[in-house]
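[1] Fold the following.
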Amino acid sequence: MKNKMRKLIAAIALSLPFSVALANEGGPKLEKAPIDIQDTESLQRGAQIFVNYCLSCHSASMMRYNRLEDIGLSEEQIKANLLPEGAKIGDQMNVAMDKKDAKAWFGATPPDLSLIARSRGADYLYGYLRGFYRDPSRPTGWNNLVFDKVGMPHIFWEWQGEQALKTEKDAEGHEEHKLELIKAGSLTKLENGKANTVEFDRRMADLTNFLVYMGEPAAVKRQQIGYVVLMFLGLLLFPLVYLLKKEYWRDVH
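    Predicted coordinates for the structure are as follows:
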């Protein structure tokens, strides 16, 4: 029985890399998202983008406005800049859009984004936000490298500008999209937006950072407490360890 269990565990362990490879096959190469939930300025900028652009369609029902105090915003700042009219500081970040209307407009109800970073990953979100390109075949006129046939329009197109998927010509001279180009994330700029590429990427990094924070708001304080505890233990234990070392080595010297 033990041998069978060992063989089963070994088989599962050996199959994991293959499973991961299959999961990644077919999708574009994802760039590493510059995430730092200790960067409160980035989180504040991301919160502003989220409330002004994303919260029109997407809820974050597991997040309350008063939790934004954890990223350095005062109650007055939240009320003045981020709180919708009629909402209270302790309310959840719910969207006013009716679900039936949302489904009729977009083909599907926009998902709640409270835990999107935990389910999809920061790299996925960062690539998704920067991966929109023009596609006349889609109802909205937009498609996405990371999420093919996406129903969401590109709400940040004025910042980013317009992109197109690179094409190659076949033997008959017809343009075609190559799977290799899609995997490599090969986009070409058609029209510049209000923000240059570096500035747009920074804004999307801030938004991604905030989405990661929303997935576990307590992580910011937990990490801060962890640093304090480690410093305390270091200051407390160092003299004790030093005295213990002297006691052990006293006869040697």
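[2] use CA for all of it now, contacts and neighbours both
    OK.
[3] mind listing the strands for the chain?
    Per DSSP state E, the chain has strands spanning 60-64, 92-93, 132-134, 142-144, 161-165, 168-169, 175-176, 187-192. These are given in chain order.
[4] which residues are in contact with the second one?
    So that's strand 92-93. When contacts are taken as Cα atoms under 8 Å, 6 or more residues apart in numbering, the neighbours of strand 92-93 outside the stretch itself are 55, 59-65.
[5] could I get these as CSV with distance to Leu190 and neighbour count?
    Rendered in CSV, the data for the contacts of strand 92-93 read as follows (distance: Cα to Cα, whole Å; neighbours: other Cα atoms under 10 Å):
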residue, distance to Leu190, neighbour count
Leu55, 28, 19
Ser59, 32, 21
Ala60, 33, 22
Ser61, 37, 15
Met62, 38, 15
Met63, 37, 21
Arg64, 39, 16
Tyr65, 38, 18
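[6] Ala13: which of the residues you listed is nearest?
    Within the contacts of strand 92-93, proximity to Ala13 (Cα to Cα) peaks at Met62, which comes in at 34.9 Å.
[7] Find the nearest non-adjacent residue to the closest one, please.
    Across the structure, with Cα to Cα, 6 or more residues apart in numbering as the measure, the residue nearest Met62 apart from its sequence neighbours is Ser114 (5.7 Å).
[8] burial of that neighbour, as a residue count?
    By the measure other Cα atoms under 10 Å, the count of residues near Ser114 is 21.
[9] before we move on, the earlier item: any chance of the strands of the chain in a markdown table with distance to Ile9 as columns?
    Below are the strands of the chain laid out as a markdown table (distance: least, Cα to Cα, whole Å):
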| stretch | distance to Ile9 |
| --- | --- |
| strand 60-64 | 37 |
| strand 92-93 | 43 |
| strand 132-134 | 41 |
| strand 142-144 | 38 |
| strand 161-165 | 43 |
| strand 168-169 | 46 |
| strand 175-176 | 45 |
| strand 187-192 | 43 |
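[10] compare with the first, here's sequence two:
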Amino acid sequence: MKKLLILLVMLGLPAGAFAAGGHKSCGAIECDPVKIDLGDQASLQRGARIFVNYCLSCHSAGFMRYNRMGKDLGISEELVKDNLLFAADKVGDLMKAVMPKDDARRWFGVAPPDLSLIARSRKPAWIYTYMRSFYRDGKSPSGWNNTVFPHVAMPHVLYEWQGDQRAIFKKDEHGAEVLERLEIERVGSMQPQEYDRAMRDLTNFLVYLGEPAKLVRYQIGIYVLIFLAVFLVFAYLLKKEYWKDIH
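    Prediction:
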């Protein structure tokens, strides 16, 4: 029975380990940990709203359809049409960017990438840290730079929320400039904790976007664990009955 209990605990570990997040490298700095919880439907809905309103103008999510997203996140088709369908005509359409790629290349020097799989390629902690690490840089064509992705072509589209940050650099033992900290020059419309929560919601949504079937697997996993727990009882009773004459 002890071995079966250990097996049940191990089956529950992967989801918990994924949700915990952790520190990973973000180039020259350490990524900030972020709690990913695909069971937090309200967070996913808020993240979807941020993505559609602020990201979808330039970045596609070409592997996702609006109606699939709405169904997965508990958003009715009517609400999708009224509040999220800005870049398409039908709820069955793919989530394509508004900006043509040729125009993007001309304006930014590079076409913004599709973000369907960004959370799988870059990892959640990288995205979360990146969205909080923009700072003003007068030498950059866009006027912005990023400590996680130096010389990035993307401007800070959420600067009105976060405010303006400036980077403070110091020299290391070799005389090279390294980032010491970021500090707020102009306060945005959100408090720092509020902005961090919004970026966590956006990151949470991008994790869902990279593997929508994970929500289904989580639901199936719950039923599997319930089945195993019930089966454990019957297996233990059968074992006792089988060995009763020996023990």
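[11] Could I get the TM-score for this pair?
    Counting by TM-score structural alignment, normalised by the length of structure 2, the TM-score of this superposition works out to 0.83. Behind it: 221 aligned residues with a Cα RMSD of 2.1 Å.
[12] right, so of the strands of structure 1, which gets closest to Val241 of structure 1?
    Across the strands of structure 1 (criterion: Cα to Cα), the nearest stretch is strand 60-64, sitting at 44.2 Å.
[13] Superpose on structure 2 and give me the mean offset of that closest one.
    After superposition onto structure 2, strand 60-64 of structure 1 lies on average 0.6 Å away from the residues it aligns with, using mean Cα distance after the TM-score superposition for structure 1.
[14] Need the residues that contact that strand.
    89-94, 112-114, 214.
[15] Which of those residues sits closest to Phe232 of structure 1?
    For the contacts of strand 60-64 of structure 1, the closest approach to Phe232 of structure 1 (Cα to Cα) belongs to Met214, at 28.8 Å.
[16] Verify the contact between that closest one and Ser114 for me.
    Yes: shown here, Met214 of structure 1 and Ser114 form a contact pair, counting by Cα atoms under 8 Å, at 5.9 Å.
[17] about what we covered before: give me the buried entries from the contacts of strand 60-64 of structure 1.
    Using 16 or more other Cα atoms under 10 Å as the burial test, those include 89, 92-94, 112-114, 214 as buried.
[18] Take these and lay them out in JSON lines including distance to Leu179 of structure 1.
    As requested, these are exported to JSON lines (distance: Cα to Cα, whole Å):
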{"residue": "Ile89", "distance to Leu179 of structure 1": "48"}
{"residue": "Gln92", "distance to Leu179 of structure 1": "42"}
{"residue": "Met93", "distance to Leu179 of structure 1": "39"}
{"residue": "Asn94", "distance to Leu179 of structure 1": "38"}
{"residue": "Asp112", "distance to Leu179 of structure 1": "31"}
{"residue": "Leu113", "distance to Leu179 of structure 1": "29"}
{"residue": "Ser114", "distance to Leu179 of structure 1": "32"}
{"residue": "Met214", "distance to Leu179 of structure 1": "34"}
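[19] List the contacts of the counterpart of Gly90 of structure 1 in structure 2.
    The pairwise alignment with structure 2 assigns Gly90 of structure 1 to Gly92, based on TM-score structural alignment. Residues in contact with Gly92 of structure 2 (Cα under 8 Å, 6+ apart) are 65-68.
[20] Near Lys99 of structure 1, how many other residues are there?
    When neighbours are counted by other Cα under 10 Å, Lys99 of structure 1 comes out with 14.
[21] if I look at the spatially most central residue of structure 2, how far off is Leu115 of structure 2?
    To find the centre residue of structure 2, average its C-alpha atoms and take the closest one (Cα atoms, centre = their mean): that gives Thr203, at 2.3 Å. In this view, Thr203 of structure 2 and Leu115 of structure 2 are 11 Å apart by Cα to Cα, to the nearest Å.
[22] before we move on, what about Asp164 of structure 2?
    Counting by Cα to Cα, the separation of Asp164 of structure 2 from Leu115 of structure 2 is 25 Å.
[23] just to revisit the earlier point, dump the contacts of strand 60-64 of structure 1 to a markdown table, plus distance to Glu31 of structure 1.
    Converted to a markdown table, the contacts of strand 60-64 of structure 1 look like this (distance: Cα to Cα, whole Å):
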| residue | distance to Glu31 of structure 1 |
| --- | --- |
| Ile89 | 36 |
| Gly90 | 36 |
| Asp91 | 35 |
| Gln92 | 32 |
| Met93 | 29 |
| Asn94 | 30 |
| Asp112 | 24 |
| Leu113 | 21 |
| Ser114 | 22 |
| Met214 | 21 |
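[24] residues in structure 1 aligned with stretch 139-149 of structure 2?
    Per TM-score structural alignment, the counterpart of stretch 139-149 of structure 2 in structure 1 is residues 137-147.
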